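**Q** Sequence plus the predicted model coming up.
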Amino acid sequence: MVMLFEPQPLELFATDKAPARLTRLREKLRYLAECGVDYVLCVRFDRRFAALTAQNFISDLLVKHLRVKFLAVGDDFRFGAGREGDFLLLQKAGMEYGFDITSTQTFCEGGVRISSTAVRQALADDNLALAESLLGHPFAISGRVVHGDELGRTIGFPTANVPLRRQVSPVKGVYAVEVLGLGEKPLPGVANIGTRPTVAGIRQQLEVHLLDVAMDLYGRHIQVVLRKKIRNEQRFASLDELKAQIARDELTAREFFGLTKPA
């Protein structure tokens, strides 16, 4: 069994300072299942739970309700009100209540400590290869396609719109992508992640234009794998300038995937 917390503590206590999420809960559950995890306990992290003392966390949750026999935690794991609980306290509790405890040591890849902070920095540096190496899989964003303003369709580039329900996105800009969830094979495309400044957009969202594929995607859940950063998001003086740039972005994506434009 794996225990995780939703929302993340910083999202409760310091919303404006909470770091960008790398995965949504749905993605976490899928990755854990792929690793062979049979059960996941998702604890609602609210102010009531946050007020739980470290001792009560151990005695009530771990011992009384979960009847823990073996516990593995990260080497920097802290718990309980005021972050008072640590690995040493868990060791003492293990001797008292009769459960074994171990700490997962820090893992490094190419001399870099594997952590969410390192992954975010790699993404901020547009180093998708390093992010993939640290994650163990390509970085991807998933979500359900919703109705948009259909601006892309009016300028010749229809898009699938996925709202980003994150306060902060770990990536921004235009990317060559592969879209999963629409068939047996990934579909190539070009995507914009950002606020669409040319049309005075405010909310961050993901817009994906599939290459050489036309289908109704509304309501479909898709996974968008980032393969290559094409450029940063920018504001254009007119829709004609935006259309011309999107055409160049599509050409760049086609070159990356080795595709030619249909006659």
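**A** The structure has been received and is ready for your questions.

**Q** C-alpha only now, for contacts and for neighbours.
**A** Noted.

**Q** ok, residue 176 - how many residues close by?
**A** 27 (other CA atoms under 10 Å).

**Q** Leaving aside the residues adjacent along the chain, what's closest to it?
**A** Among residues not flanking residue 176 along the chain, residue 190 sits closest, at 4.6 Å (CA to CA, 6 or more residues apart in numbering).

**Q** thinking the one you found is in contact with residue 249, fair?
**A** Yes - taking CA atoms under 8 Å as the contact criterion, residue 190 and residue 249 are neighbours in contact, 7.3 Å apart.

**Q** Identify the contacts common to the two.
**A** Contact criterion CA atoms under 8 Å, 6 or more residues apart in numbering; residues shared by residue 190 and residue 249: residue 174.

**Q** put this beside the first:
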Amino acid sequence: MTHAAATRHPFPVLRDGDALPPGLAAPVVAIGNFDGVHRGHRAVIGTAVDQARSLGRPALAVTFEPHPRAFFRPSEPIFRLTPEPMKLKRLSETGLDGAVVLAFDAAMAGREAEGFVADILVGRLGVSMVVAGYDFHFGKGRGGSPLFLREAGRRHGFGVEIVAPLLDEGAQVSSSVIRAALAQGRVEQAAHMLGAPFAIEAEVIHGDKRGRELGYPTANMRLDPAVTLAHGIYAVTVEIDGAVHKGVASFGRRPTFDDGAPRLETFIFDYDGDLYGRALTVAFHAWLRPELKFDGIEALIAQMDVDSARARAALDQGRDPG
């Protein structure tokens, strides 16, 4: 049995204070924030997994929570492509043998790069190799550059591999580029960079029941205010009890009615069940139109009929998960 087969189920997640179990000793680590676990991140992770297999070592991700920007700029909330639970789920699907989540707090922010290497990478984890992206920096004042990491590896006796940026049609694949695409409703471009459709997980809450009165009962979700996905109508899929259902969703302020706080409202095709209080994952496959204000209910319902037909067509034409 390979090491990966022995340890990947369940996917171990170690936090500050957790001892590294013997089965994960001398790991090859991929290190980064990994928000989105996009194709660029997967290039780093895949390199670590390949190196680990060639060395007969376990492969771990080392990541940080909360996102460092949330610590340094708390008044500027960051649109997380993958909040921690989703990020760990995505990491568990990459071939890694586990993850180490380091708390990003004042102590971490003030730790010098050399101290991070000596205390955490060497002292706590006993790494055999570190794999990082070309732009990864760490330590106080971002003093730990890729060049510093290479030199530290030579001094401390571990290997270092720096992965070049992943380009998509000449453009760099990055979390910030993906956020910008989503802010413009370009969910298909975001999916291409992510390697999967952008998805949101949230709890279904009680709404005003207006959708049911219109013939379109919806699952309503209140999202993190930091989510800057463009307001509009989308073709989506929703996972319920392991089954994937197609649907159409509106994200926005409902200008025809109350112009209130942004909310995600999803009409799930051919489904009738009680979803209140359940956490659902909604994946965005195609942008249909911007959010509009209608003069009356009849005009709104007519447009909802059109939106539903367009969503079904978009998903039936292969934009659903492959």
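**A** Structure's in. What do you need? Here the structure is a predicted model, which means the values were calculated and not measured.

**Q** rewinding a little: residue 190 and residue 249 of the first structure: which is more packed in?
**A** Ranked by neighbour count (other CA under 10 Å), residue 190 of the first structure and residue 249 place residue 190 first, with 29 against 20.

**Q** quick one: residue 173 of the first structure from residue 36 of the first structure, how far?
**A** 34 Å (CA to CA, to the nearest Å).

**Q** Where do the strands of the first structure begin and end?
**A** Applying DSSP state E to the first structure gives strands spanning 2-6, 40-44, 70-74, 100-104, 108-109, 112-113, 140-144, 160-163, 173-180, 187-194, 205-210, 221-231.

**Q** how far apart are the first one and its match in the second structure?
**A** Read it as strand 2-6 of the first structure. Averaged over the aligned pairs, strand 2-6 of the first structure sits 1.1 Å from the second structure after superposition, using mean CA distance after the TM-score superposition for the first structure.

**Q** Between strand 70-74 and that strand, find me the angle.
**A** Calculated by axes from the mean of the first three to the mean of the last three CA atoms, to 10 degrees, strand 2-6 of the first structure forms an angle of 50 degrees with strand 70-74.

**Q** what's strand 2-6 of the first structure aligned against in the second structure?
**A** Residues 61-65 of the second structure are matched to strand 2-6 of the first structure when aligned by TM-score structural alignment.

**Q** What residues does the counterpart of residue 73 of the first structure in the second structure make contact with?
**A** When the second structure is aligned by TM-score structural alignment, residue 73 of the first structure is paired with residue 132. By CA under 8 Å, 6+ apart, residue 132 of the second structure lies in contact with 30-32, 44, 146, 160-163.

**Q** what about the spatially closest residue to residue 63 of the first structure that is not a sequence neighbour, distance to residue 247 of the first structure?
**A** Excluding the flanking residues, the one nearest residue 63 of the first structure by CA to CA, 6+ apart is residue 97, at 7.4 Å. Between residue 97 of the first structure and residue 247 of the first structure the distance is 65 Å, computed by CA to CA.

**Q** Also residue 51 of the first structure?
**A** For residue 51 of the first structure, the distance to residue 247 of the first structure (CA to CA) stands at 54 Å.

**Q** again with residue 200 of the first structure
**A** In terms of CA to CA, residue 200 of the first structure sits 21 Å off from residue 247 of the first structure.

**Q** Tell me which of the two has more neighbours.
**A** Neighbour totals were compared for residue 200 of the first structure and residue 247, and residue 247 leads with 14 against 9 (other CA under 10 Å).

**Q** What lines up with that one in the second structure?
**A** The alignment partner of residue 247 of the first structure in the second structure, by TM-score structural alignment, is residue 305.

**Q** ok, the counterpart of residue 117 of the second structure in the first structure - how many residues close by?
**A** Aligned counterpart of residue 117 of the second structure in the first structure: residue 58 (TM-score structural alignment). Applying other CA under 10 Å, we find 23 residues neighbouring residue 58 of the first structure.

**Q** Thanks again, I'm all set now.
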